[in-house]
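Enquirer: Please find the sequence and the predicted model below.
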Amino acid sequence: MSMCMLSWIRRQDFQILTVGTFTYTSDQRFQAIHRENSDDWSLQISYPRKKDAGIYECQISTMPKMSLFIQLNVVVSRAKIVEGPTLYLSSGSTLNLTCMVKDTPEPPDYIFWYYNGQVINYGSPRGIKVHTEKSAQTISKLIILKAQANDSGNYSCTPSNAEPAHIAVHIQNNANPAASIQHGKRSASREYNNGNGCQQLYRSSFIVTILTSLIMALFL
C-alpha cells in the first residue's frame, strides 16, 4: 500500500509549492512543516508579500483526491510620519519627526532614517538623535537640533518589516519671511494713505465747510 502524499498548491496559477516536505517551487520562501508522528501539515511562507494573497489548496493523494482550500489575506504594513507629507520650519528650530509603525505581526528588527536617499549618520556632531520604542505600535523619533536651510530635503523612515514613509522638509531662513512681512506692512500703509486717508481728508474738509457756512449765517 503506497503512502499518501500531501501537496500545497497555489490556486492563482496552479503552482505546486510543496510535495511532502520537499519544496517544489524555486521560491524558497515556501516550506512545508510537518512534525514526525503528527497529522498536522503546515505551509510556511517567509516574508509574505501582497502578491502572495489568494487561495491555497492542501491536497492529499488519496483515491479520490481530498482537498482543503484556504484563503490567505496579506495585510501590508506601512510606516507613517506624523508630520508629513510636508513640513515647514524656520532656521534654527528643532526638526522633530515621528515615525509610527503598526499592523505588523511583530515589532521591526530595525528602523533606518534616510535623508535624500542616504542613511543618516546618527553619530554626527550636529546633534542628530534617534529614539525608538518597540511595542505593538513601534515609534521612532528623529531629532535634529538647530536645523539649517541645508537640512531641507526628503526624509524617509524605513522599518525592516513595513513599507517606508516619506516627508518633504523645507527650512527657511528667518530673514526672508521678516522682510516679506515688513514689505507687506509698508504696502498696507501706502494703501491706507492712498485710500482711507483721502476719504478722511475729504470728510474733514466737508465738516469745515459746514462750520464756515453756519458762522457766516449768524453774522448776516
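Expert: Alright, I've got the coordinates.
Enquirer: okay, CA-based contacts and neighbour counts for the rest of this
Expert: OK.
Enquirer: burial measure for Arg11, as a count.
Expert: The tally of other residues near Arg11 (other CA atoms under 10 Å) stands at 14.
Enquirer: so who does it touch?
Expert: Neighbouring residues of Arg11 by CA atoms under 8 Å, 6 or more residues apart in numbering: 54-57.
Enquirer: cool, Ala168 as well?
Expert: Per CA under 8 Å, 6+ apart, neighbours of Ala168: 84-87, 152-155.
Enquirer: Which among the residues you listed count as buried?
Expert: Among the contacts of Ala168, those buried by neighbour count (16 or more other CA atoms under 10 Å) are 84, 152, 154-155.
Enquirer: farthest-separated two in those?
Expert: Gly84 and Ser152 (13.8 Å; CA to CA).
Enquirer: Take the buried ones among the contacts of Ala168 and lay them out in TSV including secondary structure.
Expert: As requested, the buried ones among the contacts of Ala168 are exported to TSV (DSSP: H, G, I helix; E, B strand; the rest coil):
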residue	secondary structure
Gly84	coil
Ser152	coil
Asn154	strand
Tyr155	strand
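Enquirer: So which residues of the protein form helices?
Expert: Here the chain has its helices, by DSSP state H, at 175-194, 196-219.
Enquirer: any idea of the angle the last one forms with helix 175-194?
Expert: Looking back up the chat, that one is helix 196-219. Relative orientation of helix 196-219 and helix 175-194, computed by axes from the mean of the first three to the mean of the last three CA atoms, to 10 degrees: 20 degrees.
Enquirer: Is it possible to get a markdown table of the contacts of Arg11 that adds neighbour count?
Expert: Shown next, in a markdown table, are the contacts of Arg11 (neighbours: other CA atoms under 10 Å):
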| residue | neighbour count |
| --- | --- |
| Gly54 | 14 |
| Ile55 | 14 |
| Tyr56 | 22 |
| Glu57 | 19 |
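Enquirer: what about versus this one:
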Amino acid sequence: MEVSWIRRKGEEIHLLTFGLHTYASDSRIALIFRPPNNWMLQIKYANERDKGYYECQVSSHPPLIYYVLLDVIVPRVDIVDERWAMIDYKFYKEGSTIELNCVVSHVPNPTSYVTWKHGQRILNYDVQRGGISVKTDILPDGAMSRLFIANANYNDSGNYTCALGRIASTSVYIHILKGTLKTR
C-alpha cells in the first residue's frame, strides 16, 4: 500500500509526495510519517498561494481518497483617517491633533499586542514628547487601535507604522505643514 499527496489547481495535478518521497519543488512542503498509518502533509509558512484542494490517495483495494480544502486566512492591517478612509499619507496643520486609526482584521482571538511607531520609536508608552495617547480595543476577529498626537509640530512628520506583533503591519506618511491649510 502506498500513500500520495496531490494538489489540484483547476485541471492541473501536482504530485507532492509518494510514499516517503517528496516531489514538490517547494522546500516548504514535507511529508511527516508517524507509524503505523499517519501520513501528514506539512506546509511551512502557509500563505495565500497555498489555498486550494489537496488529495491524500491510498493505493488500497478499493483505492481511498481523502479530499482537503485548505483555506489560508491572511491577517490584514489598515490605517484609516477620522473618516474611516484608508490612507497612505496625510497632511496636518501645525498645532492640530493627529488622529490615526489602525484596523486589524482576519485575526481570530488576537494575542499579539498592537504597537504604533514613528520611525523606529515606539509610541505606545512614549512619555518624552507628551500629548501622545494610544487606545486599543481587542475585537473577536482583530483589534482597533487609535493614535492621537496633540499639538502636532514639524518633528512629528514622518512614517507611522501600526503592527500586530510580527504578524502584520502597515505604514502611513504624515506631513505637518506650517501655516494654514487651504481647502477647495
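Expert: Sure thing, it's come through. Since this is a predicted model, take the numbers as computed values, not measurements.
Enquirer: if we can go back for a sec, out of the contacts of Ala168 of the first structure, which one sits closest to Val208 of the first structure?
Expert: Nearest to Val208 of the first structure out of the contacts of Ala168 of the first structure is Leu87 (CA to CA; 56.7 Å).
Enquirer: So what does that closest one match up with in the second structure?
Expert: Correspondence of Leu87 of the first structure to the second structure, assessed by TM-score structural alignment: Lys90.
Enquirer: which residue sits closest to that match in space, ignoring its chain neighbours?
Expert: Ile174 (5.0 Å; CA to CA, 6 or more residues apart in numbering).
Enquirer: what lines up against the one you found once you look at the first structure?
Expert: In the first structure, Ile174 of the second structure lines up with Val169, judged by TM-score structural alignment.
Enquirer: pretty sure its match is touching Asn154, no?
Expert: Yes. With contact defined as CA atoms under 8 Å, Val169 of the first structure reaches Asn154; the gap is 6.2 Å.
Enquirer: tell me the centre residue of the second structure?
Expert: The second structure has Pro75 as the residue nearest its centroid, 3.2 Å off, counting by CA atoms, centre = their mean.
Enquirer: so it touches Asn109, yeah?
Expert: No. Between Pro75 of the second structure and Asn109 there is no contact under CA under 8 Å: 11.7 Å.
Enquirer: Thr183 of the second structure: how many residues sit nearby?
Expert: Residues near Thr183 of the second structure, counting by other CA under 10 Å, number 4.
Enquirer: which position in the first structure aligns with Ser60 of the second structure?
Expert: Aligning on TM-score structural alignment places Ser60 of the second structure opposite Thr62 in the first structure.
Enquirer: and its match, what does it touch?
Expert: Applying CA under 8 Å, 6+ apart to Thr62 of the first structure gives the contacts Cys4.
Enquirer: Quick check: the gap between it and Tyr56 of the first structure.
Expert: Here the criterion is CA to CA, to the nearest Å. By it, Thr62 of the first structure lies 18 Å from Tyr56 of the first structure.
Enquirer: And Phe30 of the first structure, by the same measure?
Expert: Distance of Phe30 of the first structure to Tyr56 of the first structure, given as CA to CA: 12 Å.
Enquirer: try Glu106 of the first structure
Expert: In terms of CA to CA, Glu106 of the first structure sits 24 Å off from Tyr56 of the first structure.
Enquirer: how many other residues sit next to the corresponding residue of the second structure for Ile143 of the first structure?
Expert: Alignment note (TM-score structural alignment): Ile143 of the first structure maps to Phe148 of the second structure. Other residues lying near Phe148 of the second structure total 16 when counted by other CA under 10 Å.
Enquirer: I figured Phe148 of the second structure was touching Ile132, is that so?
Expert: Yes. Phe148 of the second structure lies in contact with Ile132 (CA under 8 Å); the separation is 5.8 Å.
Enquirer: which one is Tyr56 of the first structure nearest to, not counting chain neighbours?
Expert: Leaving aside its sequence neighbours, Tyr56 of the first structure sits nearest to Arg10 (CA to CA, 6+ apart; 4.7 Å).
Enquirer: actually Asn96 of the first structure, sorry about that
Expert: Computed as CA to CA, 6+ apart, the closest residue to Asn96 of the first structure that is not its neighbour in sequence is Ile143, at 4.6 Å.
Enquirer: Please tell me how far that neighbour sits from His131 of the first structure.
Expert: Distance of Ile143 of the first structure to His131 of the first structure, given as CA to CA: 8 Å.
Enquirer: What of Glu57 of the first structure?
Expert: On the measure of CA to CA, Glu57 of the first structure and His131 of the first structure end up 44 Å apart.
Enquirer: and if you look at Ile55 of the first structure?
Expert: From Ile55 of the first structure to His131 of the first structure the distance is 41 Å (CA to CA).
Enquirer: ditto for Ile210 of the first structure
Expert: Taking CA to CA as the measure, Ile210 of the first structure falls 76 Å from His131 of the first structure.
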